[in-house]
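# Build me a structure from this.
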Amino acid sequence: MSAPLNGIRVIDWTHVLAGPACAYYLGLLGADIIKVESLNGDAMRHRGGTDKNLSAKGMSTAYQTQGGGKKSIALDLETETGRDVFHRLLQSADVLVENHRPSTLDRLRLTEAQTKVINPKLIHCAMTGYGRGNAMENAPAYDVNIQAISGLMSLTGTQDTGPIRTGAPIVDYATGLVGALGVMSALFSRQTSESGAFVDVSMLETAFSLMSSTITDYQMTATAPQPRGNAANSRSPSSGTFACLSGHLSLGVNEETQFRKLAVALGCDDWLTDARFADPVARDKNKDMLGNALTRVLATRTAEDWENRLLAAGVPAARLRTLPEALDLPPAKTRKFASRGASGGVGLPFVMTGNPDTPDPKPVPRLGNDTHSVLQALGYCDDQINSLRKTGVIAG
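Next up, the predicted model:
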């Protein structure tokens, strides 16, 4: 069974994380990805990750994460000749993924209206901080900015700690997934419309989508959310994260049947007849007392012990783990998420029939690694390619 995007060509004119991730996901689904970089390369080649030697070589771990399986050409789009080469690339393509501000596209004459003239069937996916058609459409933004401005950071931490950014760039990678979903939708639509489309992806709206239920609650109640620390969003008094004899345990006990299983597994059967805890209304009224009772009981055993006992009893529970520990979990090892990507790295967060668990390794390209071969395939002869190289339009 062939990959769903076999035969689809994507021009990846992106930088940093969200845009490259979007193109990477499309590549994992079988698309041919040509990454267009400046002559100096994507700045992310030189930053991100803990290995400074790799970063110095232009192959940082942050770049490699979503760089595998792509062809790389180095092209100066500030020149008219470079844009001519880019136009020819777009004429050969099905999809353009880019994450440049509208003002940059306007200056380079590569707006969605102009790329549509170049290739009427092109799907142009534009990824920006705040989306088009508003006063902030040209404002620069990174993941950390969007976490702050979207309200996401105001939900983390506690009143004492203040707002805390999530430990990983979740908005970047979520935006990459959103962009891939938009491109897939446009490709599906093109089968009947036979025309291209403009996919307008907003990092801010992606962050909002990660807070969907919180936004709905605010809109319906006019109650602004407050930081809740490690308390569960369900607001169930028997959910949250608790310290144990060693380690921490997360409980997701939201249903009546789950609470009954929890009480029995903890050896606290008396809670089921205690008027303070016997039903959801009473537990909510006495949530502080229930929280204190849970804290006392859970402190008598290790988090690992409680996790084993509670999972065996059918109670949603999970011991807090470090990332190395999490990657050693049975589902992580069996499903091979961290090694089923294009170059043996991270893959898509789903498995689909026909896609191999262990794809043939595809290297992360050096800057301009494929410039010559890509231009040859576009019809440029060796003399023309050498001339472009000598005049500084291309590299590699």
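
# C-alpha only now, for contacts and for neighbours.
OK.

# So for stretch 369-382, what gets flagged as buried?
N369, D370, T371, H372, V374, L375 (16 or more other C-alpha atoms under 10 Å).

# another one to check against the first:
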Amino acid sequence: MTGGLPLSGVRILDASHVLAGPFATYQLCLMGADAVRVERIGGDDFVRHHGGSAELRTQGMGGSFAAQNAGKACILLDLKAPGGRDVFLKLAAACDVVMENYRPGVMDRLGVGYADVKAMKPDIVYCSLTGYGPQGPFADAPAYDHIVQGVSGLMSMTGTKDSGPQRMGLPITDYIAGLTAALAVAGALHQKRATGEGQHLVVPMLASVLAFMGSYAIDAQTLGRERGLQGNAPFSGSPFAGRFDTVDGHLVVTANTAAQAVRMVRALGLADLEPLAAGTAPDALSEADRARVAEALDRTFRTRTALEWEEALGAAAVPAGKVRGLGEILAHPQTAAMGCLDDLPLPGLEDPVKLPGLGFTSDAWTRRPLSEPEAPGQSTRDVLAGLGLSRREIDDLARAGAVAGPGLPPRSA
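This next block holds a predicted model:
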């Protein structure tokens, strides 16, 4: 190890909520940034009570919150109360990055938009993560993952003719947008080192998802048709690839090349299919030959367990894997070997849970230890004291309803 974390010293004011924005800032925190999470007094960020055990949800430590907010200092703030806006701007002036994911114009109307913050901190990197961006017919429309999956065309290719369009099993568009925002912020911070200037980043969820669909976009524009519902059909179109039933579960195989297909049929003992194995392109085989291949593979894979086939095909250098549940792969030695899990302490649990963190490792720095996620307003007094506010000034803000947190006086009637 040769140095500290790459974003050590970077300070983030995280005014985002739900999933995409908090996930973006969490990725940056894992690389060394420090974040202050701003929550609205009396707010309704449902992720605090979503996921995990009933005990965790009751404490506001739901799995959907805890998974992307560990280590952030949490404060409670009301921007509409006397003094609330000033506190936000002071916090922003002490930070390098502001992250928000409200609909376009909301932060401006509250007096804490990019222009307001830039006036206090000219080199601020201000990231606005929205559903559709500030222009266009959808600009003011609310957006959640399920909606963006539908609007983006993602659902139009997910599912089968029998099921119809379906959403993916996790809120994938939130996480794609979050990673996109983290990449955008990292790039802006790097540019700031050279220019000394900040910038306003706009990260629409829709644009983030479309960026992953370039090859499908070319199909739609050059073929005059779309791929449609894909089900378990392989991306390559190879008849020697797909999802197959086994004795005890399911197996995915992607013999996309002729060489892989030949090795596959040999490993399966299907020598009669070898003359067809060169036809891995989507239109290389007749419908009758494709049906013959499908029937033989289906029949053969049902004779052994998924793990047995995974091992046999792996030995033959054919890409294949047992379909596993998340719990199974978390406990798998391969996951431990990759070093992608962090220990996350949670209230009421004797042992930490294993939490997937950064999807990469570096030989220049070690992973940052996680601390227990904070309760709402847990750090309000400490964060404001760090701005130079006296105890009396902080208490006065609490009585005015601008801030709240444990140990602070209640709002005056």
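
# Need the TM-score between these chains.
Aligned and superposed, the two chains score 0.94 in TM-score terms (TM-score structural alignment, normalised by the length of the first structure); 393 aligned residues with a C-alpha RMSD of 1.8 Å.

# JSON lines for the buried residues of stretch 369-382 of the first structure, including distance to N254 of the first structure and secondary structure?
Below are these laid out as JSON lines (distance: C-alpha to C-alpha, whole Å; DSSP: H, G, I helix; E, B strand; the rest coil):
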{"residue": "N369", "distance to N254 of the first structure": "53", "secondary structure": "coil"}
{"residue": "D370", "distance to N254 of the first structure": "54", "secondary structure": "coil"}
{"residue": "T371", "distance to N254 of the first structure": "56", "secondary structure": "helix"}
{"residue": "H372", "distance to N254 of the first structure": "59", "secondary structure": "helix"}
{"residue": "V374", "distance to N254 of the first structure": "55", "secondary structure": "helix"}
{"residue": "L375", "distance to N254 of the first structure": "58", "secondary structure": "helix"}
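
# Any chance of CSV for the residues you listed, columns distance to P120 of the first structure?
Listed next are these as CSV, based on distance: C-alpha to C-alpha, whole Å:
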residue, distance to P120 of the first structure
N369, 29
D370, 26
T371, 25
H372, 27
V374, 22
L375, 22
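
# The biggest helix by length in the first structure: which residues count as buried?
Assignment by DSSP state H gives helix 170-193 as the longest helix of the first structure. By neighbour count with 16+ other C-alpha under 10 Å, helix 170-193 of the first structure contains the buried residues 170-184, 186-187, 190.

# in the stretch 151-300 of the second structure, which spans are helices?
172-195, 205-210, 214-222, 258-267, 287-301 (DSSP state H, counting those that start in this stretch).

# And the stretch 1-150 of the first structure, by the same measure?
Under DSSP H, counting those that start in this stretch, the stretch 1-150 of the first structure gives helices at 18-28, 52-56, 61-65, 80-91, 102-107, 112-118, 143-149.

# Distance-wise, check the residue most central in space within the second structure relative to G21 of the second structure.
Central residue of the second structure (C-alpha atoms, centre = their mean): Y175, 2.3 Å from the mean position. Taking C-alpha to C-alpha, to the nearest Å as the measure, Y175 of the second structure falls 9 Å from G21 of the second structure.

# export the helices of the stretch 1-150 of the first structure to a markdown table and tack on distance to A282 of the first structure and mean neighbour count?
Output for the helices of the stretch 1-150 of the first structure, formatted as a markdown table (distance: least, C-alpha to C-alpha, whole Å; neighbours: other C-alpha atoms under 10 Å):
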| stretch | distance to A282 of the first structure | mean neighbour count |
| --- | --- | --- |
| helix 18-28 | 46 | 27 |
| helix 52-56 | 56 | 15 |
| helix 61-65 | 49 | 21 |
| helix 80-91 | 64 | 17 |
| helix 102-107 | 55 | 14 |
| helix 112-118 | 58 | 17 |
| helix 143-149 | 36 | 18 |
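
# Of the ones you listed, which is nearest S343 of the first structure?
helix 61-65 (8.6 Å; C-alpha to C-alpha).

# whereabouts in the second structure does the closest one align?
Using TM-score structural alignment, helix 61-65 of the first structure corresponds to residues 63-67 of the second structure.
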